[in-house]
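Engineer: Got a sequence here, can you model it:
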Amino acid sequence: MSAINRQILLASRPKGEPSAENFKLVETPVAPLADGQVLVRHHFLSLDPYMRGRMSDAKSYAAPQPLDQVMIGGTAGEVVESKNPHFKAGDKVVGMGGWQEYAVVDADQRGVLQKVDTTHVPLSAYLGAVGMPGVTGWYGLVKIIAPKAGETVVVSSAAGAVGGAVGQLAKARGCRVVGIAGGPDKCRSVVEELGFDECIDYRQFTDLKAMSGALKAACPDGIDGYFENVGGMLLDAVMLRANAFARIAMCGMIAGYNGEPIPMTLPQLILTNRMKVEGFIVSEHMEAWPEALKELGTLVATGKLKYRETVAQGIANAPEAFFGLLKGKNQGKQLVKLV
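Structural biologist: Take a look at the predicted model:
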């Protein structure tokens, strides 16, 4: 087939907050397929906070996003042409197709493209609750925090795709769950839609003493587990209320994504409370994905795991949606619809 593929490239590295100047929209013809290849038309593009780190060339757990190449990103779509015996036109698939409308995939490479069943789980959910964000939440909660019934678990960015899954999985395990989110609408959604016990609006508690007081009121028995997406003052406040042998799963530190310093105020609490603090990258724990996806898929298919999506329209709007994600303007999973 002959089609035009619209792509967004990383044109330059941000200095501070990313801006539209860091991206470039280009159009290229879709190349003809070679043997073993599959052409995928993307229906949805996933936008995620980790992308901000990849835009920088600072040393990190993964290689930087190369300049003048298609921006990295998870995608869900449909096979429109195949020269691979394992895929046929019409198959629904997920992969890392990047910020573009089409991708030519060497589908013989193991794991690069996964077929998904959309009978009971919507295609978009495979980029959220039944995808990388859901597995991230599952791993941090189940393998690091390992909560017991009756314990208190606190979740930052509770209205996001990862945090929302963490809280519901913790509730299913008999925990008291307290979210932290920005604004009354998000907090209301976290409690009423996702089933958290309470949600603290961090915009109402802007210093360490105030946030610590809010946590004390919401967590009268202290904090046993904390799923960390933010860092900075929120981490300090949680540590002040943490119980002995508390566990912290370090997933993200969005407070420092633009290079801001985020020192820890009282690191000695890790010692005096004998706390476990563990950072993790979910792609390094592929052995856990089947178990996680089985639970997440079942919960979504049966309506027991709720999720929200914020959807931007069209590839050209991906950068603006990404900036909104970094500022917390989305609720739940941030997607770009491409068809």
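
Engineer: From now on I want contacts and neighbour counts done on CA atoms only, so please keep to that.
Structural biologist: Will do.

Engineer: which stretch of helix or strand covers the spatially closest residue to Ser82 that is not a sequence neighbour?
Structural biologist: Spatial nearest neighbour of Ser82, chain neighbours left out: Val38 (4.4 Å); criterion: CA to CA, 6 or more residues apart in numbering. Per DSSP states H and E, Val38 falls inside strand 37-47.

Engineer: One more sequence to fold, the one below, so I can look at both together:
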Amino acid sequence: MAPIQNARVLFNSVPENYPIPGETTVYDTTQTIDLEAVPLNGGFLIKTLVLSVDPYFRGRMRKPEKKSYAVRLNLSIYGHGVGLVLRSENPAVEVGKHVYGPNILHQEYVVLKELGPATVLEKHPKLPWTAYLGAAGMPGQTAFVGWKEYSDAKPGEVAFVTTGAGWTKVIASAGSEEKVKFMQSIGADVAFNYKTTDTREVLAKEGPIDIFWDNVGGDILDAAIEHAAINARFLECGSISGYNGAHTPIKNMSMVVGKTLHIHGILVFRLLPKYYKEFYDTIPAKLASGELKYSEDVTKGLDKVGDVILAVQKGTNKAKAVVVVAEE
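Structural biologist: Below you'll find the predicted structure:
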């Protein structure tokens, strides 16, 4: 078989503030691949179907000398995705199966030497693969394991969730009216746009809060500390307000002591082994039946990844951001 195009999205330059499509990331079509002859070396070849774009991408766009999980310049970016297995030399990965994991390169075809953190996944027949990058995937897993492990939620308590919803009495905030309407539709008791409404005024009226799920950080975290109840639990999942150059200092840290707050950082991969079976035994079925509701912002085309990354960082995406690369 003659080689065919294997388009990819390259990390091209380190952004100073927001990532710039076409500069920070570049859509490249110069690479080719021979699907029948490309060496597998004991691994397997997948066709990329869907890719997740998440807030943590910005943390990877660091200078080469930075340690941690930085992406290397001039190589494909990577993240959570789902791919169809086309060829395999790995007995644990059969042709025709689907692989889901955090190590999927943003390119049309990928050779993986081993599963690593990825897994062979069976899809619920009533769910699309895109759902497995949102509510039935890593973001849903993060909410599931973090809440179960740390919230200690009790009837009658007040929870404040940035960019979301939850149990007990729920105060929820988001950055657009469309997202506010969605949170209202899934049962949030109080939903507001933090860009047009004073968070402190809402919390002063509806609090004090017993549980705070934080995806934003910055001044909203400061406001939550100010309006927290004694012994409140803070579940720190992200701080996107400081990802793109603007860092708001926390002024109320002394209240952490005075209110004896419990602060828990959440990384899904450290907790997921404990809850993996329970999550997949329950959540996909509840999503498929409509018992649990979810929303997606689906973009078609690998060439649009840079635009979607920027949208997620600015908060202009309408829901969980997913890029469809190809159909099966």
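
Engineer: And the TM-score between these chains?
Structural biologist: Taking TM-score structural alignment, normalised by the length of the second structure as the basis, the two superposed chains have a TM-score of 0.90; 318 aligned residues with a CA RMSD of 2.0 Å.

Engineer: re earlier: would you confirm that the residue nearest to Ser82 of the first structure contacts Val105?
Structural biologist: Yes: at 5.2 Å, Val38 of the first structure counts as touching Val105 under the criterion of CA atoms under 8 Å.

Engineer: quick one, which of the two is more surrounded?
Structural biologist: Using other CA atoms under 10 Å, the more surrounded residue of Val38 of the first structure and Val105 is Val38, with 27 against 21.

Engineer: Alignment lookup: the more buried one to the second structure.
Structural biologist: Matched to the second structure by TM-score structural alignment, Val38 of the first structure sits across from Phe44.

Engineer: Kindly report the same for Gly150 of the first structure.
Structural biologist: Mapped onto the second structure by TM-score structural alignment, Gly150 of the first structure lines up with Gly156.

Engineer: so its match, which of the three states?
Structural biologist: Using DSSP: H, G, I helix; E, B strand; the rest coil, the structure places Gly156 of the second structure in coil.

Engineer: how about it, what does it touch?
Structural biologist: Thr168, Lys169 (CA atoms under 8 Å, 6 or more residues apart in numbering).

Engineer: try the one 5 residues further on
Structural biologist: By CA under 8 Å, 6+ apart, Val161 of the second structure lies in contact with Val170, Ile171, Ala172, Ser173, Phe212, Trp213, Asp214.

Engineer: Shared with the first structure, which of the residues you listed?
Structural biologist: On the basis of both residues aligned by TM-score structural alignment, their matches' CA atoms under 8 Å, what survives of the contacts of Val161 of the second structure in the first structure is Val170, Ile171, Ala172, Ser173, Phe212, Trp213, Asp214.

Engineer: measure the residue nearest to Ser82 of the first structure to Pro133 of the first structure for me?
Structural biologist: Going from Val38 of the first structure to Pro133 of the first structure by CA to CA, to the nearest Å gives 26 Å.

Engineer: Would you verify that Val85 of the second structure is located in a strand?
Structural biologist: Yes: counting by three-state DSSP, Val85 of the second structure is found in a strand.

Engineer: Give me the number of neighbouring residues for it.
Structural biologist: Count around Val85 of the second structure with other CA under 10 Å applied: 22.

Engineer: Return the residue of the first structure aligned against it.
Structural biologist: Using TM-score structural alignment, the equivalent of Val85 of the second structure in the first structure is Val79.

Engineer: Pretty sure that match sits against His43.
Structural biologist: No: if you go by CA under 8 Å, Val79 of the first structure and His43 don't touch, sitting 10.5 Å apart.

Engineer: And the contacts of stretch 275-295 of the first structure?
Structural biologist: If you take CA under 8 Å, 6+ apart as the criterion, stretch 275-295 of the first structure is touched by 130-132, 135-136, 138-140, 144, 244-251, 269-270.
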